[in-house]
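Peer 1: Turn this into a structure:
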Amino acid sequence: MGSVVVGVIGTLLGVLIGVVAQQAQAKRSHRWQREDVLNSQRWQREDVLGSAKRAVYAEYLRSISASYAQAISGQRTRTEDAHLLAATAELEILSGPEVAEPARDLVDTVMKVHERIATGSGVPKAEVDAVDRRRLEIVDLFKADLGLPTRASTAHGSGRSRP
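Peer 2: Coordinates of the predicted model:
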């Protein structure tokens, strides 16, 4: 009879330990699933934000190029200025100040220089080159914000310098 009691107690303890272990495993599994869902949602939001930023950054840069093309042709309709200002407004919403502020500053300079080019008032090549260098710096800011390699990181990584 003693061995039966020991057997029953052992069985009950085994069942109890099994239930506790199963509950712990279920909680752990549930926590992992919840974390996976939250991570998946976060990644989806980041993908959407990254896509929106890419589109705005591309429109911003396209508008600068189109504005310059209008300026050198002397047919400045200011439509690209409107596109550039709209892209800048979106950029300020989607990006942090470390990207938005330099981009906003460049817009003011670009519009002034392009206006002077269009009117034929003579803009020194050095000034146009300086604006273009600032544009390239903005491109690097955009790339860094999107997690893409920049001109500087590419130059350092390859051992070659780029102009």
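Peer 1: Could you use CA atoms for every contact and neighbour count after this?
Peer 2: OK.
Peer 1: A86 and S65, how far apart?
Peer 2: 15 Å (C-alpha to C-alpha, to the nearest Å).
Peer 1: T77: neighbouring residues, count only.
Peer 2: Using other C-alpha atoms under 10 Å, T77 has 11 other residues around it.
Peer 1: And what about it, helix, strand or coil?
Peer 2: coil (DSSP: H, G, I helix; E, B strand; the rest coil).
Peer 1: That one contacts Q70, correct?
Peer 2: Yes. When contacts are counted by C-alpha atoms under 8 Å, T77 is listed as touching Q70 (7.4 Å).
Peer 1: got a list of what the residue nearest the centre of the chain touches?
Peer 2: Closest residue to the average C-alpha location of the chain: L146 at 3.5 Å, with C-alpha atoms, centre = their mean. L146 makes contact with 50, 53-54 under the criterion C-alpha atoms under 8 Å, 6 or more residues apart in numbering.
Peer 1: to compare against the first, here's another:
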Amino acid sequence: MGTVIVGVAGTLLGVLFGGDLQHLQASRTHRWQRDDALGKLKQAAYAEFLRSISASYGQAMAGQRTRTEDARLHAVTAEIEVLADREVSGPVRDLTDAIVDVHSKLAEGAGVEQATLAAVDRRRLEVVALFKADLGITQT
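Peer 2: Prediction:
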């Protein structure tokens, strides 16, 4: 009788332990999938942000400022603010404001000092480095 009780208790403990392990593994898998999906969303938003900067600069240099790229730039900035931490989204918002201002002046022909352009480009490169760090891309 005692061996039967030990056998049944062992079986029940095994079922409980196995269920806990299965639940833990399912939780880990879910977290990995969520992190992977978030990484892909961030990567797409970061790429769109940089593409919008380039397109906005092209419009400004051509003097044909339709503001479509400004709208895209603001939209993707808002998306980054939702997806990324403040360490990334803060500099992105600041850079967006600077870019819209500088590109507007360029398009108007108001003249922008080379030092100002260089400073904005330096900030862009700093944001690119933040993007890479956030995505876990090692820099060489």
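Peer 1: What is the aligned counterpart of the residue nearest to the centre of the first structure in the second structure?
Peer 2: Under the alignment (TM-score structural alignment), L146 of the first structure pairs with L135 in the second structure.
Peer 1: Show me where the first structure has its strands.
Peer 2: Counting by DSSP state E, one finds no strands in the first structure.
Peer 1: which one's the longest helix in the first structure?
Peer 2: Criterion DSSP state H: the longest helix present in the first structure is helix 2-73.
Peer 1: Show me what it is packed up against.
Peer 2: For helix 2-73 of the first structure, the packing partners by 3 or more C-alpha pairs under 8 Å, 6 or more residues apart in numbering; DSSP states H and E come out as helix 79-94, helix 97-119, helix 125-146.
Peer 1: among the contacts of L146 of the first structure, who's most crowded?
Peer 2: Busiest of the contacts of L146 of the first structure [other C-alpha under 10 Å] is K53, holding 20 neighbours.
Peer 1: Trace it over to the second structure, please.
Peer 2: By TM-score structural alignment, K53 of the first structure lines up with K42.
Peer 1: ok, now E115 of the first structure?
Peer 2: Aligned by TM-score structural alignment, E115 of the first structure pairs with S104 of the second structure.
Peer 1: pretty sure its match is touching Q59, no?
Peer 2: No. Judged on C-alpha under 8 Å, S104 of the second structure makes no contact with Q59 at a distance of 9.6 Å.
Peer 1: Now for these two: what residues contact both?
Peer 2: R65.
Peer 1: Once you drop chain neighbours, what's closest to E81 of the second structure?
Peer 2: S89 (4.9 Å; C-alpha to C-alpha, 6 or more residues apart in numbering).
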